[in-house]
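Trainee: sequence and computational prediction follow.
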Amino acid sequence: MAANRNPDRNSTRNRRMELWKYRWKQYGVGYIFVLPWLLGFCAFMAFPLLTSFFMSFHKVSIGGGAFKFDWVGLLNYRNAFLKDNVFPVELILYFQEMLLIIPIIVIFALLVSLLLNQQFPLRFLFRGVFFLPVIFATGQVLTELFAQGAGELPFLDQYQLEPLIKQYVGPQLADPILSVLSRSIVILWYSGVQVIIFIAGLQTIPRAVYEAVWIDGASPWDSFWKITLPSMMPFISLCTLYTIVELFTYPLNPVIRHISLNMFKADTGYGYANALAWSYFGFVIILIGLTMLFIQRSMRQRRDVR
């Protein structure tokens, strides 16, 4: 009996080793590229994040040159949604606004990349023009531009679109739509990286595939829906994820501004501000998870149809 069990154990062990080798060959290079980031995260980011999470359950005060922690449990989180009259409202309004801006930026970047991927003179110059705002309009520069009114387009007042939108859309959706339209220049400023990613994705599709379907009589419209869009789904998911992270760390984000203000108030302080930040982070993670789940399901359905 023992002689019969040993071959089974050896075969199981060999299968596990083969599976481990296969997974390492498939994912090992990716892990090696991620390893420097993981080391940097553990060395410089892990401890501050854990400290911030620890503070969110305390009333933090400063005395004698040191922090004093008084345990309050979930009180800071309850106050964020039950007593704070600003945080929930700004959170909901900003999420509504971002749910409109994010798909617009991704679709706009995809359409622009389709145009910039064509063969025409000075193509590199137009690609550089779309990427320039990413270099200049960042951080304090973007804040100053918006303070001077450079981030808004005046067509809402010129064509009197505000009363029309409120009439046909309703008061609940009118405010986020008007906010998106008034800051439509953000679509240009925050689409440069996505355009570059989409152009790189378009260049991975073999030209022979398009030539084959054109010979079969497919139109450019058909080739876009049958070849280009399915092939670009991984890049669409990457650009969507990047856009979500970028816009929810936006310099003029009202939620982040509210968190910063509460950080230096005597009645709230670091503990309450960290609770607000972690609540905001939780909502963003849920949005990212739902977005990735939707994209993975759509990709799986396309594979099943094919």
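Mentor: In hand now; what should we look at?

Trainee: contacts, neighbours, all on C-alpha from now
Mentor: Will do.

Trainee: what's the first helix or strand after the longest helix belonging to the chain?
Mentor: Ranked by residue count under DSSP state H, the longest helix found in the chain is helix 2-40. Next helix or strand after helix 2-40 toward the C-terminus (DSSP states H and E): helix 46-55.

Trainee: packing partners for the helix or strand just after that next one?
Mentor: Counting by DSSP H and E, the next helix or strand C-terminal to helix 46-55 is strand 58-63. Packed against strand 58-63 by the contact rule (3 or more Cα pairs under 8 Å, 6 or more residues apart in numbering; DSSP states H and E) you find strand 66-71, helix 269-305.

Trainee: residue contacts, the residue lying closest to residue 203 once chain neighbours are set aside?
Mentor: Using Cα to Cα, 6 or more residues apart in numbering and skipping the chain neighbours, the partner closest in space to residue 203 is residue 117 (7.9 Å). Contact analysis of residue 117 by Cα atoms under 8 Å, 6 or more residues apart in numbering lists 199, 202, 203.

Trainee: got the contact list for the first one?
Mentor: Residue 199 makes contact with 113, 114, 116, 117 under the criterion Cα under 8 Å, 6+ apart.

Trainee: let's bring in a second model and compare:
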Amino acid sequence: MNSEKGRRKGLFVFRMQEYGVGYLFMLPWMIGFAAFVAFPVGWSLYNSFNTLYFRAGGFSYTWVGLENYKRVWFENSNYRIELITLLQELVIIIPLILIFSFFVALLLNQRFPGRGAMRAIFFLPVIFATGQVVMELFTQGAGELPFIEQYNIEAIIHKNFDERTAASLVGILSQAVIILWYSGVQILIFIAGFQTIPKTIYEAIRVDGASPWESFWKITFPAMVPFIGLNAVYTIVDLFTFPFNSILGIITSNMFSPTTGYGYASAMAWLYFALVLLLLSVTLGLTYRATKGR
């Protein structure tokens, strides 16, 4: 028994000697994560199972179990409608951002004069169009396309599509500039992905007589599948936390409402998080299967 304890103690001392410096460097991050991420997330989850009231001495908790989740999903029709509408819009916007950034990166990966300047221009919106800047630009109308109103595109869409589909399409067109503003990081990731493909492979396939179209589908696209999955995950997280996200607005308004409060709003947030987590799981699963098949 003593020998076993001695062996475990020796193993612990060995690991601390080997990895102790690394743990020390990680310690500030772990403290920050526990204080500013883990604790707020855990508290929010606990709140979602309670009804919270403000008292003179602080918060007053009343355990209600899954009642908040039932109220959100079965009684709040506005939340469900906004959630479905947002999902419809993002299901269209996310592929558009990925396709746009993929082909722009493909062009920027070619050799031509001023390539570095062009790469910087496409990345500039990532630096400037963030947070409060985006909100101010949209307030001033910079996020809209002028031809929508000029050619009465909205009326044409409502005439040819059902109400829900038309609302989604109009919402996408009104935020079309987002595709430009929110493609900078994806373009850089795709450029990095293109540069991981050895040029000797393209030279070999040209010698075999393959056309550029065949080399794209046989070499370029399969090699870029992991980067497409990475960009899909990044875009999902980025757009689902967009400043003009209607769901986040509903959650905030219910948080400070006297009839709902923190517990009800926390249940809304966790249902929203479950949807995002589901989409991320599907994206990662499809990427893994495609990569494994390749």
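Mentor: That came through fine. What you see is a predicted model; the values in this text were computed from it and never measured.

Trainee: mind checking the TM-score on these two?
Mentor: In this superposition the chains share a TM-score of 0.87, using TM-score structural alignment, normalised by the length of the second structure; 272 aligned residues with a Cα RMSD of 2.0 Å.

Trainee: residue 157 of the first structure: neighbouring residues, count only.
Mentor: 10 (other Cα atoms under 10 Å).

Trainee: likewise for residue 150 of the second structure?
Mentor: Applying other Cα under 10 Å, we find 9 residues neighbouring residue 150 of the second structure.

Trainee: so how far is residue 180 of the second structure from it?
Mentor: 21 Å (Cα to Cα, to the nearest Å).

Trainee: do the same with residue 110 of the second structure
Mentor: Residue 110 of the second structure sits 20 Å away from residue 180 of the second structure, going by Cα to Cα.

Trainee: neighbour count winner among those two?
Mentor: Neighbours were tallied for residue 110 of the second structure and for residue 180 using other Cα under 10 Å; the higher tally belongs to residue 180 (16 against 10).

Trainee: which element is the more buried one on?
Mentor: Counting by DSSP H and E, residue 180 of the second structure is found in helix 177-181.

Trainee: can you pull up the most central residue in the second structure?
Mentor: residue 237 (1.3 Å; Cα atoms, centre = their mean).

Trainee: just give me the match in the first structure for residue 232 of the second structure.
Mentor: Counting by TM-score structural alignment, residue 232 of the second structure corresponds to residue 240 in the first structure.

Trainee: doesn't residue 102 make contact with that match?
Mentor: Yes: in this structure, residue 240 of the first structure is within contact of residue 102 by Cα atoms under 8 Å, at 7.1 Å.

Trainee: tell me where the stretch 101-250 of the second structure has helices.
Mentor: For the stretch 101-250 of the second structure, the helices defined by DSSP state H, counting those that start in this stretch occupy 115-128, 132-139, 146-150, 153-160, 163-174, 177-181, 184-194, 199-207, 212-215, 221-240, 246-255.

Trainee: now those helices as a markdown table including distance to residue 73 of the second structure?
Mentor: A markdown table is the format used below for the helices of the stretch 101-250 of the second structure (distance: least, Cα to Cα, whole Å):
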| stretch | distance to residue 73 of the second structure |
| --- | --- |
| helix 115-128 | 35 |
| helix 132-139 | 29 |
| helix 146-150 | 35 |
| helix 153-160 | 29 |
| helix 163-174 | 20 |
| helix 177-181 | 30 |
| helix 184-194 | 34 |
| helix 199-207 | 53 |
| helix 212-215 | 48 |
| helix 221-240 | 19 |
| helix 246-255 | 13 |
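
Trainee: of all the ones you listed, which one is nearest residue 24 of the second structure?
Mentor: Nearest to residue 24 of the second structure among those is helix 221-240; the distance by Cα to Cα comes to 29.4 Å.

Trainee: after superposing, tell me the mean distance of the closest one to the first structure.
Mentor: Superposing on the first structure and averaging over aligned pairs (mean Cα distance after the TM-score superposition for the first structure), helix 221-240 of the second structure comes out at 0.4 Å.

Trainee: re the thing from before, between the contacts of residue 117 of the first structure, which is nearest residue 274 of the first structure?
Mentor: Among these, and counting by Cα to Cα, the member closest to residue 274 of the first structure is residue 199, at 39.2 Å.

Trainee: aligned to the closest one, what sits in the second structure?
Mentor: So, by TM-score structural alignment, residue 199 of the first structure is matched to residue 191.

Trainee: repeat that for residue 89 of the first structure.
Mentor: The alignment partner of residue 89 of the first structure in the second structure, by TM-score structural alignment, is residue 81.

Trainee: tell me, how many residues neighbour that match?
Mentor: So residue 81 of the second structure, with other Cα under 10 Å, has 12 neighbours.

Trainee: please consider this matter closed, and thank you.
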